[in-house]
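Enquirer: Next comes the sequence, and after it the predicted model I'd like to discuss.
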Amino acid sequence: MTATRYSVNCSILLTDLPLAERPAAAKAAGFDGVEFWWPFATSTPAQDEVDAFVRTITDAGVQLTGLNFNAGNMPGGDRGLVSWPARSGEFRDNLDVVTRIGEATGCTGFNALYGNRVEDSTPAAQDDLAAENLALAARAVARIGGTVLVEPVSGTPAYPLKTSADAIAAIDRAGEENIGLLFDVFHLSVNGDDVDAARAAYADRIAHVQIADAPGRDQPGTGDLPIARWVEDLAAGGYDGWIGLEYKPATEQSAADPFAWLPRARRSASN
């Protein structure tokens, strides 16, 4: 069986460091992969900003395993532009720069957060727009062998994709082959989805995995979720991609050593 490959989400972990220093810190901690939410203030950052970001990855000697499309103001409650009529143009403007970053780094997984329901549109109209935008994104990244990821999310009532089945329905409406399910066991569990049943039902649709324990969204072992078993079951079911560590240290002990749960010998993708 292929060894499990873990990547550090540098947008939620190692936040005591400037963003530009986090890939190197992940490497120093023993990891070979990193992933990011959209790291820029706009959909179309200046080329020198893009080049500087790419250098943080390449200079650290890590693989960029995942990158979000611009999702808006995440701290302010935004959860994506894909289905948001007023900001659809920003999403479409984002496609080329995301693809160029993927081409420069070898990244092929791109998370397109669906977007919250908005008062000045209808769910049906938003879903139609999302299908168009997801298809456009899939065609954009197809030229570099990329896959668009669609993710159920918890904690935001206005976000309509709560379960794996919700995400699969959105993927199927878009109708492109290179769109897959982002299987985040924390969000699915918090939303009440049956993680075991979803894994079995959609094993061939899972394109990326992220983990955090619940309650608390801290490192595995701090909550009640059987994460180790789920990771083993995913591998047994054929998943051989990266496992993104997307958790938030909730205690001083966890902040001091956010990777304590994972022996160093298991952190490198080559082990």
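Expert: Sure thing, it's come through. Quick caveat: nothing in here was measured; it's all calculated off a predicted structure.
Enquirer: use CA for all of it now, contacts and neighbours both
Expert: Noted.
Enquirer: Contacts only, for residue 189.
Expert: Residue 189 is in contact with 195, 214, counting by C-alpha atoms under 8 Å, 6 or more residues apart in numbering.
Enquirer: helix or strand right after the helix or strand encompassing it?
Expert: Applying DSSP states H and E as the criterion places residue 189 in helix 185-190. Sequence order places helix 195-201 as the next helix or strand after helix 185-190, per DSSP H and E.
Enquirer: quick one, strands of this structure?
Expert: According to DSSP state E, the chain carries its strands in the segments 5-9, 33-36, 63-68, 109-111, 147-150, 179-184, 206-211, 242-245.
Enquirer: Adding mean neighbour count, write those out as JSON lines.
Expert: Converted to JSON lines, these look like this (neighbours: other C-alpha atoms under 10 Å):
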{"stretch": "strand 5-9", "mean neighbour count": "26"}
{"stretch": "strand 33-36", "mean neighbour count": "26"}
{"stretch": "strand 63-68", "mean neighbour count": "23"}
{"stretch": "strand 109-111", "mean neighbour count": "27"}
{"stretch": "strand 147-150", "mean neighbour count": "28"}
{"stretch": "strand 179-184", "mean neighbour count": "26"}
{"stretch": "strand 206-211", "mean neighbour count": "23"}
{"stretch": "strand 242-245", "mean neighbour count": "22"}
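Enquirer: one more structure, for comparison:
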Amino acid sequence: MRDMLAEEVDPKVVRSRLADLGLQAGAWSLPVDWRGDAGRFAHDLEQLSRFAEAAAVVGARQTGTWVMPETLATLEPDGNRSSLLAATAEMHVQRLGAIARVLANHGVRLGLEVIGVESFRSGRGVPFVTRLSELDRQLGAIWQESANLGILVDGFHLYAADETIEAGFAWGVDRIVWVHVADLPTSSRSDRSAIQDHDRGLPGENGAIDSGQLLRRLAEEGYSGPVTAEPGAKCRSLAGRSAQEIARLVASAMNAVWPQPTP
């Protein structure tokens, strides 16, 4: 959405072009830096409405963001761990709640993603939310902020956190806003502690992460939202490929794990 508006492309033209191609818009990245500086957050929040309006016109009514796996601040030797966690939770609830309310004005939903990859954490902060099962314990109050808040289920992070597929359905399928699928690279070890967030493979590439099982479960529950392949920019299987080649490879991988209709 950011690029589309920066280049002054009419979202109605994009929607029409998608329709001509028999395509439907999926989800879009949230253009708000909400985890750090308050001034930057306020600026981005002020701009969010125009992005959400354009997204709604295009038909992309889902966006998402990841919650912090650890606190930004470190715990001093004489510090209070509970107070640090409470302050981090309060920031999440206030800022994500404000974002969700802006999006709700345009019929856009916000999915919260949990980063399960251990190596993503710096180790300097206090662990905050590292598994979906911890979300309610730390951020249970967030669901009262806006009805358009939900879950972004990422199969890669479920695997990295050693959580089952069912963890993604803890709030019901209606709460699932967006789904990401990927696998470990072909040559990767299945040691979860060694997983790197940037080092991913196409869905079904390694076989360690069963994207097909997740997608079948979603289909059984009637999920109808966007599913995004997320092998990442550094995916070795896509390195050096043209945009057209990448599109074909990703489409082939998705078709291979996509649930087939029952005869």
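Expert: Arrived safely. Model, not experiment: these values are computed from the prediction.
Enquirer: still on that earlier bit, can you convert the strands of the first structure into JSON lines and add a column each for distance to residue 227 of the first structure?
Expert: Listed next are these as JSON lines, based on distance: least, C-alpha to C-alpha, whole Å:
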{"stretch": "strand 5-9", "distance to residue 227 of the first structure": "13"}
{"stretch": "strand 33-36", "distance to residue 227 of the first structure": "19"}
{"stretch": "strand 63-68", "distance to residue 227 of the first structure": "20"}
{"stretch": "strand 109-111", "distance to residue 227 of the first structure": "22"}
{"stretch": "strand 147-150", "distance to residue 227 of the first structure": "21"}
{"stretch": "strand 179-184", "distance to residue 227 of the first structure": "11"}
{"stretch": "strand 206-211", "distance to residue 227 of the first structure": "7"}
{"stretch": "strand 242-245", "distance to residue 227 of the first structure": "11"}
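Enquirer: one step back: tell me which residues in the helix holding residue 189 of the first structure are buried?
Expert: 185-190 (16 or more other C-alpha atoms under 10 Å).
Enquirer: Stretch 82-91 of the first structure too?
Expert: Buried residues in stretch 82-91 of the first structure (16+ other C-alpha under 10 Å): 82-85, 88, 90-91.
Enquirer: what range in the second structure does the helix holding residue 189 of the first structure sit on?
Expert: Counting by TM-score structural alignment, helix 185-190 of the first structure lines up with residues 155-160 of the second structure.
Enquirer: Quick check: the matching stretch compared with the first structure, mean distance?
Expert: Superposed on the first structure, stretch 155-160 of the second structure shows a mean distance of 1.2 Å to its aligned residues (mean C-alpha distance after the TM-score superposition for the first structure).
Enquirer: Pull the distance from that stretch to the chain's centre.
Expert: In terms of C-alpha atoms, centre = their mean, to the nearest Å, the centre of stretch 155-160 of the second structure is found 12 Å from the chain centre.
Enquirer: ok, and what's touching the lengthiest helix in the second structure?
Expert: Across the second structure, the helix with the greatest residue count (assigned by DSSP state H) is helix 81-104. Helix 81-104 of the second structure has contacts (C-alpha under 8 Å, 6+ apart) with 34, 45, 48-49, 52, 67, 71, 73, 75, 109-110, 126, 128, 138-139, 141-142, 145-146, 148-149.
Enquirer: now swap in stretch 56-65 of the second structure and tell me
Expert: By C-alpha under 8 Å, 6+ apart, stretch 56-65 of the second structure touches 11-12, 14-15, 24-30, 55, 106-113, 152, 177-178, 226.
Enquirer: do the same with stretch 215-232 of the second structure
Expert: By C-alpha under 8 Å, 6+ apart, the list of residues contacting stretch 215-232 of the second structure from outside reads 26-27, 62, 173-174, 176-183, 198-203, 250, 254, 257-259.
Enquirer: Could you report the distance from the residue positioned nearest the centre of the first structure to residue 262 of the first structure?
Expert: When C-alpha atoms, centre = their mean is applied to the first structure, the residue found nearest the centroid is residue 111 (5.2 Å). Applying C-alpha to C-alpha, to the nearest Å, the value for residue 111 of the first structure to residue 262 of the first structure is 25 Å.
Enquirer: Residue 226 of the first structure too?
Expert: Per C-alpha to C-alpha, residue 226 of the first structure is found 15 Å from residue 262 of the first structure.
Enquirer: Next, count neighbours for residue 83 of the second structure.
Expert: Residue 83 of the second structure has 11 neighbours, counted by other C-alpha atoms under 10 Å.
Enquirer: again, but for residue 208 of the second structure
Expert: By the criterion of other C-alpha under 10 Å, residue 208 of the second structure has 17 neighbours.
Enquirer: Where do the helices of the first structure begin and end?
Expert: So, for the first structure - with DSSP H - the helices run 22-28, 47-60, 88-105, 123-142, 164-174, 185-190, 195-201, 227-236, 252-256.
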